[in-house]
Structures are given as structure tokens and as C-alpha cells.
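K.L.:
Can you look at this prediction? I've put the sequence above it.
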Amino acid sequence: MLNELHVNQIYRNLLHGQWVESTSGKTIAVRSPVDDSVVGHIQAMTQSEVDQAIADTKVALKTWALRPMSERADILYRAADLLEENADEIARIMAMEIGKTLPSSQNEVIRSAEFIRFTADAGQNIEGETISGDKFPGGSMNKLSIVTASPIGTVLAISPFNYPVNLTVSKVAPALIGGNACIMKPPTQGAISALCLAEMFRQAGLPDGVLNTVTGKSSEIGDYLTTHPGINFINFTGSTKTGRHISGLAGMVPQILELGGKDPAIVLEDADLKKTAQLITVGAYSYSGQRCTAVKRVLAVGSIGDELARYLTLEVEALKSGHPMEEGVTITPLISSEAADYVQGLIDDALAKGAVLLSGNRREGNLLYPTLLDQVTPDMRIAWEEPFGPVLPILRVSSAEEAIRLANESQYGLQASVFTNHIDKAFTIANRLEVGTVQINNKPERGPDHFPFLGVKDSGMGTQGIRYAIEAMTRPKAIVVTIRPELVNPVEDTPVTEGQGESEIS
């Protein structure tokens, strides 16, 4: 099913329904973080080819935007079915391309198919509205506004390495159901998995040019894409540094930016510490901590520090590290040696400043074994910086008030968790945390995908979540009907009292 994507492991780009090679003649090797083997080669597109891809969407938009919602939905349903049918093959590619475990890769593909189906459902359930003029003071029953949703144009979807299928689907599917066209820009690591997704939409019957893909070096086409006058909306997931850069360049182009996080888990003294430790461990170390919603620090309140640290140590030491294809593995090699170096630097800084090592601090190439640090203090980098790796710091605080203060002093505001057996305490703390989402007695996580997903401060702007994303990538269009034009004053634009004639209007 995926054979048309590549020739001899050279993957091409989708342009007007065809898989084509770049005129540059250049490709970029996608190397596995697991063993440095070449998974495949992707095209290094030129700026003129970016122009062509965007121009092609403008032609396709003219007819796609006029397609009935039911027809757009049918194509999305077929794409979801095809994605499920090819889940095992795409998951195997993903496991080697980004080092994600095979079960997690399979789950990502299946979840993405479900996302597409729900998006098709949601699109068909979004209704317009009619507004009577007499609802506004001094208004008239003579006017009626019919409000519908119109596509915003060409959407640039930029996805990250860690969820190359799901975080591409979360941008593309809502854009398409809203009648938009898309330019898909995947990361180098993860590009092949994302191109497989594009093939599913092509096979599903998406009209030529509605979805085009762009791959290449960010230094050559990155800024060119985000400042291109043909781009009408930017939907980006990635680092805060890159998000700020894009936002500064894009100016008035509307955007959704899903950026970094430093998600705290606040654990109160009345929490079930054993269960809490289990949830925190899953939240912190799944996919080696390479998740924006990973638990990135524990704020242990009061006297529970020793007991919580003991439970966490038991959980962390039970984690299995190794190859993503091995059964039962949680910790796999990080995406690059640079990423591993950065995480190791955070660990070294904390230990040099007095943190206590409870587990880990072993490294084999890009593979960092799960590391747990206790007695971490605010002067350590790990207390504030996002590691994007398998390390978890425990900060001991004297009160819930101190925990709230430390949580809110972060530059990030994505998610937070509060663990307690008292719901009133949970809501009191939740209402004071400066984040997009607070999880009560659960780890931070994305989804279910129809829930709003957003960050504040340096964690982003705009709201993901299926309905919210559809609404963001469409705009209201109002058509005002004057029911009885003869009753409108042509000078003052005010209604004429029933029974008055033209000669009576002064």
C-alpha cells in the first residue's frame, strides 16, 4: 500500500496528487536514533518548489471549499480506514525513525485514525446560525443574519518528531474538514511516518492539490514557508524557541502554537502515595520523557518526601531500557546525541549542586537510563528547564502554597497534576495554577482529543482539540437578508414604522 511513496528508500513529496522528486537533486538522510542506520532519504526542496506547492493549493481550494461537508467527511472516513489497515507497517517505520517503542507507535497510528473519524463526525455536527435583528436594542425583525463557517485558506501544518502522525493529523484533519487546503511540513526525524499519512489521504480520494507535502532543510525553506504570502494560517507544534521565532516572523497571520512545558505534579500529604508514584512514573518516563506533557518535576508537600521518593524509586528501577522493538521496553534512545548531551548536562548540574541520585545516571550513546533525583532545589537548572528526556526531579516543599508559587514561577504553563484525596483542595489549587489544563489524581496527558488542549505563557497560544481546531481554522461569514427592503430608511439605515410611506420620511 505504501510502495508509491519511495523508490529504493528515497521518499518523495506529494504535489498535485503525485509523488515527485525535488529538482534540486538533493536528499536528506533520515538516520535512526537507535543504531544510526539510514531509514530512508527525503527530498531537499527548493524555495521555487515551495512556491509551486502553495500555488497548487490555491487552485485546489476553489473547488474543495465548495464540496459539501458530507463529501469531505467521507474522504476523511476512508483515510481513517486506510490508516488502520496500514498501522503495523507505519508503526515499524516510526519505531526505527524516532525510537518509539513498537506498541506506542501502533497506538499512535490507531489513535490518529480515531482522531480523523471524530473530526469527520464533528464537522458534520457543526451548525451555522441565524440571528434576528430585533435581538439588539433598537433593532428590527426586518433583518436576518445567516452565519456560516468559511475556510481560512491554505494552512501550514508543522509537526514535531515525537508524534509525527498524531500531531500532523491534529492539524490536517480539522483544516480539511473546514474546507481548507494544507501544506504539510514534517520534521526530518518523523518525516517518513508523516509522508505515509499523506499517502493515506491521497488513496482516500482527496482531490489533487488539497494536501501537498514539503520537506527540506529548515535553514533553506523554514523561514521562507512561515513568511510566504500564500500561507493563511500556521499550526505549529515544537519548541518554545522555534515557536517564538515563527510568531515573530508571521506577523498578523493567525496561528496555533503548541510549545514546551515544565508540568509539575503537586502531591499533597493525604494522597495515595503508591498509586501516585505509579502514575507519575508513567507520566514522566513514557517515550523516554520526550513529550511536552511529561511530568517534569514533582513538588512533594510536607512530610511525605521520604515515602514518595521510596515508591518512585521502586517504580523507576522496574522500568526496562533498550531497543524499541524489544518487548516491555519503556526507555529507548533519545532522538539525537545532542538531546542526550543536554539531558546529561541537567543531571550533572543538579548533582554538582547537591541533588541526591536515587536511580539512573547511566548512559550508552543516545540511551539514557531513567534517572530520579531527590532534594532538588530551585537553584538547579533541572528545576526550571524542560529536559525532554528520562529524568525526574523531586522538590520538597513545606506547603501547598509554596508548591503553587513554584509551579507558577515557571515560564511554562501547559499542564499540571494535583494528587490528593480531597476534591475541595484539588479544585482550590487547580484554580490558582497558571496552566492550560489541570489533571486531578492523574498524570498530565493530551486527550481525549475532543477536549481543549492549550498552553499559556511560553507553552503556546490558541487551542487544539477537534472542535476548537476546526473553529480556529475557519471564519464566520455573515449574509444579511433584508426581508422587506421597502421598510428600510435608505438615508439613516433605520426601519420605517409599518404603514408609513416614502413621502413621510424626513
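P.N.:
Nice, I can see it.
K.L.:
contacts, neighbours, all on C-alpha from now
P.N.:
Noted.
K.L.:
in the stretch 51-200 of the chain, which spans are helices?
P.N.:
Listed in chain order, the helices of the stretch 51-200 of the chain (DSSP state H, counting those that start in this stretch) span 69-85, 87-98, 102-125, 166-177, 191-203.
K.L.:
May I see those arranged in TSV, with distance to residue 470 and mean neighbour count as well?
P.N.:
Below are the helices of the stretch 51-200 of the chain laid out as TSV (distance: least, C-alpha to C-alpha, whole Å; neighbours: other C-alpha atoms under 10 Å):
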stretch	distance to residue 470	mean neighbour count
helix 69-85	13	20
helix 87-98	25	23
helix 102-125	8	22
helix 166-177	5	26
helix 191-203	18	25
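K.L.:
Can you redo these as JSON lines, where the extra columns are distance to residue 301?
P.N.:
What follows is those, written out as JSON lines (distance: least, C-alpha to C-alpha, whole Å):
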{"stretch": "helix 69-85", "distance to residue 301": "44"}
{"stretch": "helix 87-98", "distance to residue 301": "37"}
{"stretch": "helix 102-125", "distance to residue 301": "33"}
{"stretch": "helix 166-177", "distance to residue 301": "35"}
{"stretch": "helix 191-203", "distance to residue 301": "42"}
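K.L.:
Show me the one of the ones you listed that comes nearest residue 248.
P.N.:
helix 166-177 (20.8 Å; C-alpha to C-alpha).
K.L.:
Who are the packing partners of the closest one?
P.N.:
Judged by 3 or more C-alpha pairs under 8 Å, 6 or more residues apart in numbering; DSSP states H and E, helix 166-177 is in contact with helix 69-85, helix 102-125, strand 154-158, strand 181-185, helix 466-472.
K.L.:
and here's the other structure:
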Amino acid sequence: MQSRPFFVAGRPVHGDGELTVHHPYDGRAVGRTTHATPEQVEAAVAAAAAVATEAAALPAHVRAAALDHVSRRLAERADETARLITAENGKPLKWARAEVGRAVSTFRWAAEEARRFTGDLQRLDTDPTATGRIALVRRVPRGPVLGITPFNFPLNLVAHKVAPALAVGAPIVVKPAPATPLTALLLGELLAETGLPEGVFSVLPLPNERAAGLVADPRLPVVSFTGSGPVGAAVRRAAPEKHVTLELGGNAAAVICEDWNTDEDLTYAAHRIATFANYQAGQSCIAVQRVYVHEWLYDAFLPRLVAAVEQLRLGDPADETTDVGPLISVQAAERVESWVDEAAVAGATIEVGGRRDGSSYPPTVLTGAPADAKVNTEEVFGPVLVVTRVAHDRAAFAAVNDSAYGLQAGVFTHRVDVAFAAARALDVGGVIVGDVPSYRADQMPYGGTKGSGVGREGVRSAMDDYTEPRVLVLTGVQV
């Protein structure tokens, strides 16, 4: 099995300390690369710092053309890329294909944003002392970006670091998750085809414990991290003088409101919730984890949800018919198992699921789980749903907010007033009305409150995070 190169300042290289990637489903080796040496890491950071001024001055058409090229090449290599995602991540092939499609869109959208990232013109003669003055406010890169990415979306979450950086002209150094580096290296191949200046991008496979040096390096003034809350908090503490953006996940909730009460309504909600609690084996920051159901709808809704979950097929992620694949590791599945067992001992009922098989854990529905059980309070990051009866919509909104996290929430209602009430009441980054909290459009602002992080992803929002305003005031101008 040939070892894939990684990229230092845009050039393919090999390091030392072989890294073998194993399939989460059956443990077989699916690819190899090497770890970057300290000297290669230094070369990547030095090159990013050296090229920063040149990168910021690249014409918009050059940046946009590079992004368009990556988008087009990803589309051309879609099947190969999806199969690589499935091999190293374990998500079912149909969801890997969806991830590739989103990444194609993310780079295309970034190309469009690069062309219209122009700034604002402000007249200043609103005050007599400023007659004859006008201001041009543009956003300029803060400097090179360090992008640290997780295993659960090994392509599109890398794209959400790389594409906005290239769109604004900021060099970027990517450290992919050790469990899933191969897809990021394939993306590096496509970036290397663009002819961007040397140093604009590097992709460095590194053990997590070696990331601290990159986080601390003053030549990387922007750190964009997606991953677990404790690690994100450590990143923020380690870089108090840097511009840090964190997407730290959550325990996303869906609310079935009183007016969502027809057979068709309840069946639709059950299927959407069942699908998006389990679509990445629950390993999505906005996978449905908690469900709050109006008390007079509970008895009609729960059997529909259990039936929809039972219909999901658990198995080999390379099979086109598989709905739910393995977790990223046996250890991850064991942790999910322990949390469910703990809830059951505390009084929860396992309505369906609950029996681990290696790295696979079946789609599971719990009822009667104590409010302080880990399956309610923490991010399970596994295929587990907790269903709770509530007296009214206000109680449901309060229960959603009774969490250390606040990423997104889904509110099943037909009423505009209830939708606005939810948006006002819920302390989350996004409220999805009429659907699950798992909906995300890659151009919209995406992020959360409380323990779910700081800053926003989404192409234009990340472009703003990677830049700062610079004002040019012209004097003696007739407006």
C-alpha cells in the first residue's frame, strides 16, 4: 500500500513515523501517510508567514479561479473521494457522497464570495467638520490561519477552513484529525494543481499532542478549531492574544409543538428525526439527540419514531443500502454503550437498540432518562435519541435551553408566531423551523452559544473572522 504524501508549502513530501489509517468498520488498513517532522512543520509555518503579503494582494480573479478549480476537480473525482471518506471515516457511502457534494458547493460559493468581497463606501460629510471626506472600508487578512479539523467530516470541515482562507487571500496550515487524514491529503492534491504561490497552503498530518506548538506559534495569528469542547477550551486558553474561532458541538434538540398534530405531521417528524439522529452514526455536532414532545402528542409520536428508527439499516458502510455505519472506533462505541447503560440503570427505558457490536452501535431510543443523565447533558456523539414528554411549548423551549450547549434546535410548528417565539426564546446559534436541527446550508452563518463555541463558520462568516477592517479616508473629495 503506497504512502500518500502530505503538503508543505504546496509541495508533496513524506515525513517520518508512518501513520496507518484503519477502516472503523472492520479494522483493515485503508491507507498510509507519514507524520510531518518538526523541520517540515517549521518550513510550512515559515512559508505561510513569508507569503502572507503576496497572498493578500492576489487579484480576486486569481483567488476565485483557484477555488473554482478545486470545486470542479472535486466534482470530477466525486466517487473516488466519497469512497475514501467511507474507508477512513466509516460513514455510509450515501452520506459520504452527500459530503462531497457539499464540499463542491462550499468551494464554488467561496469563489463567488471572493469576487464580491469588495468593502463598503461611507460618506463622512454627515458632520460639517467632515465635508469633503469619504471612507473606503475594506477587510484585510489578519494573517496566516491554522485550521484544526475533526474526523466526522474529513472533507467538508476542511473545506470550511481552506475555502474562506483562500477567498480572502490568507495562507492556511491545516492539521487534519489523526484518524482521517487521507481525504485532506487528496484535497491537497487538488490545491497543488491551482498554481497558487508557494506557502499559501500546507496540510500536515500530526499527532494531536504536537498541535500545541502550532497553536502557540505567533506567525499563525488566526486559529480555527472544530472539535471537542475540552480541547477547544484548551486552545482558547493557550492563545489569548490570537483570533480564535471554535465550533465545539452540542446536544441538539428537536421540539414537537402542539400544533404539529396531524398523522402526516407526526410521521414526517418521526422519519426526519430518526434519519438525522443516526445519519453519521450520530457523529455530527447537530445530530438530533434530545426530543421534546407536547404531552398530548407523545403517545401518538413515540411509536412512529421507534418504527422509523427500526427501519434504518445498520451495517457495512460501503454497501449502498446501509443507513448507519460504525462509530469512528471501538472505544467510541464503548463510551456510547456505557452512557446508555448508565441511563438505563438510573431509570431510562431502552425502546429500541442498545446492543453494541464492536465499533457499531445500533440506533437507540430512550425514554424516561433522568434530566441529569449524560445522554441528556453531554454530547453523546453516537446514534442515541432521548425522548421526553413536556406540558407545553414554553416548557419545551426551557428544556432545550437547560443545556451547557447551544448550537442549533429544530422546532416542528406551522405557526409563524410560535416560530418567532422559539427564535426569541432559544439560546442557540440557529433555529430550524419545520425540520430537524441538523439542517445546514454551507453559506449560512453556523455556530453556537455557551459551550458550543465562539465565532461562525459558513463561507462569508468565516471570511469575516479571518479578516479585520481597514479604513481608507480620502480628503478633499466632492461627494
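P.N.:
Structure's in. What do you need? Quick caveat: nothing in here was measured; it's all calculated off a predicted structure.
K.L.:
closest to residue 244 of structure 1 out of the helices and strands packed on helix 166-177 of structure 1?
P.N.:
strand 154-158 (14.0 Å).
K.L.:
which residue in structure 1 lines up with residue 299 of structure 2?
P.N.:
Using TM-score structural alignment, the equivalent of residue 299 of structure 2 in structure 1 is residue 306.
K.L.:
now swap in residue 42 of structure 2 and tell me
P.N.:
So, by TM-score structural alignment, residue 42 of structure 2 is matched to residue 51.
K.L.:
quick one: which of the helices and strands packed on helix 166-177 of structure 1 is nearest residue 298 of structure 1?
P.N.:
For residue 298 of structure 1, the closest of these is helix 102-125, at 24.6 Å, according to C-alpha to C-alpha.
K.L.:
quick one on the thing from earlier: superposed on structure 2, where does the helix or strand encompassing the match of residue 299 of structure 2 end up, distance-wise?
P.N.:
Taking DSSP states H and E as the criterion, residue 306 of structure 1 maps to helix 305-317. Compared with structure 2 after fitting, helix 305-317 of structure 1 has a mean deviation of 0.8 Å; criterion: mean C-alpha distance after the TM-score superposition for structure 1.
K.L.:
And for that helix, what's in contact with it?
P.N.:
The contact list for helix 305-317 of structure 1, computed with C-alpha atoms under 8 Å, 6 or more residues apart in numbering, reads 273-274, 277-278, 281, 300, 358-359, 370-372, 374, 394, 396.
K.L.:
can I assume residue 273 of structure 2 sits in a strand?
P.N.:
No - counting by DSSP: H, G, I helix; E, B strand; the rest coil, one finds residue 273 of structure 2 to be helix, located in no strand.
K.L.:
measure it to residue 173 of structure 2 for me?
P.N.:
As judged by C-alpha to C-alpha, to the nearest Å, residue 273 of structure 2 and residue 173 of structure 2 stand 37 Å apart.
K.L.:
residue at max distance from the center of structure 2?
P.N.:
The outermost residue of structure 2, judged against the average C-alpha position, is residue 128 (48.5 Å), by C-alpha atoms, centre = their mean.
K.L.:
Residue 327 of structure 1: how many residues sit nearby?
P.N.:
Residue 327 of structure 1: 12 surrounding residues under other C-alpha atoms under 10 Å.
K.L.:
Could you do the one 10 residues further on as well?
P.N.:
When neighbours are defined as other C-alpha under 10 Å, residue 337 of structure 1 has 14 of them.
K.L.:
Just to check, it is in contact with residue 366?
P.N.:
Yes - using C-alpha atoms under 8 Å, residue 337 of structure 1 makes contact with residue 366 at a distance of 5.3 Å.
K.L.:
From residue 214 of structure 1, how far out is the match of residue 42 of structure 2?
P.N.:
For residue 51 of structure 1, the distance to residue 214 of structure 1 equals 10 Å [C-alpha to C-alpha].
K.L.:
These two - which one has more neighbours?
P.N.:
Neighbour count, other C-alpha under 10 Å: between residue 51 of structure 1 and residue 214, residue 214 has more, with 28 against 15.
K.L.:
Map the more buried one across to structure 2 for me.
P.N.:
Using TM-score structural alignment, the partner of residue 214 of structure 1 in structure 2 is residue 204.
K.L.:
What's the local residue count around residue 150 of structure 1?
P.N.:
By the criterion of other C-alpha under 10 Å, residue 150 of structure 1 has 18 neighbours.
K.L.:
next one: the one 10 residues further on
P.N.:
Around residue 160 of structure 1 sit 21 other residues, with neighbours defined as other C-alpha under 10 Å.
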